[in-house]
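[1] here is my input; please provide its structure:
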Amino acid sequence: AATTADTDQVRQLEHYANCIGLAFQVQDDILDVEGDTETLGKTQGKDQANGKPTYPSLIGLKGAKELAQSLRQDALDSLVELDERADPLRWLADYIVNRDA
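    Have a look, this model is predicted:
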């Protein structure tokens, strides 16, 4: 049977995953606006040209960047009680919102 600590850790990791998954999508939308076609590996502006709703189109580029950073921080906060074994997850959170492709 799972202990309370195990249940708490699972809840924290699920929250991390939800935050970081959304942060990935927000950053992807930002890169569609700002990214270089060669670096992205897809045509820059393709989502907007296809009329796809994106975070920058809904809340502006500045708002999308703030949202990505907020989600990153929320993801990191969910790991605060976990030890150094969660460091790869911390690195991943930083990478996702600072990536350029």
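
[2] use CA for all of it now, contacts and neighbours both
    Fine.

[3] quick one: the helices in the protein?
    Along the chain, counting by DSSP state H, helices occupy 4-34, 37-40, 46-49, 55-77, 87-98.

[4] buried set for the fourth one?
    Applying a neighbour-count criterion of 16 or more other Cα atoms under 10 Å, the buried positions in helix 55-77 are 55-57, 61, 64-65, 67-69, 71-76.

[5] check which helices and strands that helix sits against.
    Applying 3 or more Cα pairs under 8 Å, 6 or more residues apart in numbering; DSSP states H and E, one finds that helix 55-77 makes contact with helix 4-34, helix 87-98.

[6] and this one, please, so the two structures can be compared:
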Amino acid sequence: MAIIKPFITSARFNSTIGLGTGTGATFAIAATAFNTDAGTAATAFPSTFAYYNLYVNGVLQPGNTSTITTTAITIPDGDAENGGTPVCVEFVIN
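    Alright, predicted model coming up:
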């Protein structure tokens, strides 16, 4: 039987595509370009988490469309989107 951790929380970060850099496969948005749910500037993404969800323009994206580190999220070909398109990254942390 699996051990279930007794604590689960989430953290959400919001930004726009226009704050990303790079093109094609190297397009990324820095963690510092995001705001937290509290409206403060983010300094980094969580270093440990169970999983994360990426929403582009409010639409949940498939799991293989991005990679993430504590400093940035890479969204290949994200630069093809309109600069004002909202991006939300939600981490489920346990």
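
[7] TM-score for this pair?
    Superposed pair, TM-score by TM-score structural alignment, normalised by the length of the second structure: 0.28. Supporting alignment: 52 aligned residues with a Cα RMSD of 5.0 Å.

[8] to Asp47 of the first structure, which of the helices and strands packed on helix 55-77 of the first structure lies closest?
    Minimum separation from Asp47 of the first structure across those (Cα to Cα) falls at helix 4-34, 6.8 Å.

[9] flag every buried residue along that closest one.
    For helix 4-34 of the first structure, by 16+ other Cα under 10 Å, it's 9, 12-13, 15-17, 19-21, 23-33.

[10] now find how far off-centre it is within its chain.
    Between the centre of helix 4-34 of the first structure and the centre of its chain there are 6 Å (Cα atoms, centre = their mean, to the nearest Å).

[11] and it, what other elements does it pack with?
    Partner elements for helix 4-34 of the first structure (3+ Cα pairs under 8 Å, 6+ apart): helix 46-49, helix 55-77, helix 87-98.

[12] what packs against the first one?
    Packed against helix 46-49 of the first structure, as judged by 3+ Cα pairs under 8 Å, 6+ apart, are the following elements: helix 4-34.

[13] and the helix it packs on with helix 87-98, angle?
    20 degrees (axes from the mean of the first three to the mean of the last three Cα atoms, to 10 degrees).

[14] contacting residues around the closest residue to Leu54 of the second structure other than its chain neighbours?
    Spatial nearest neighbour of Leu54 of the second structure, chain neighbours left out: Val89 (4.7 Å); criterion: Cα to Cα, 6 or more residues apart in numbering. For Val89 of the second structure, the contact set (Cα atoms under 8 Å, 6 or more residues apart in numbering) comprises 12-14, 52-55.
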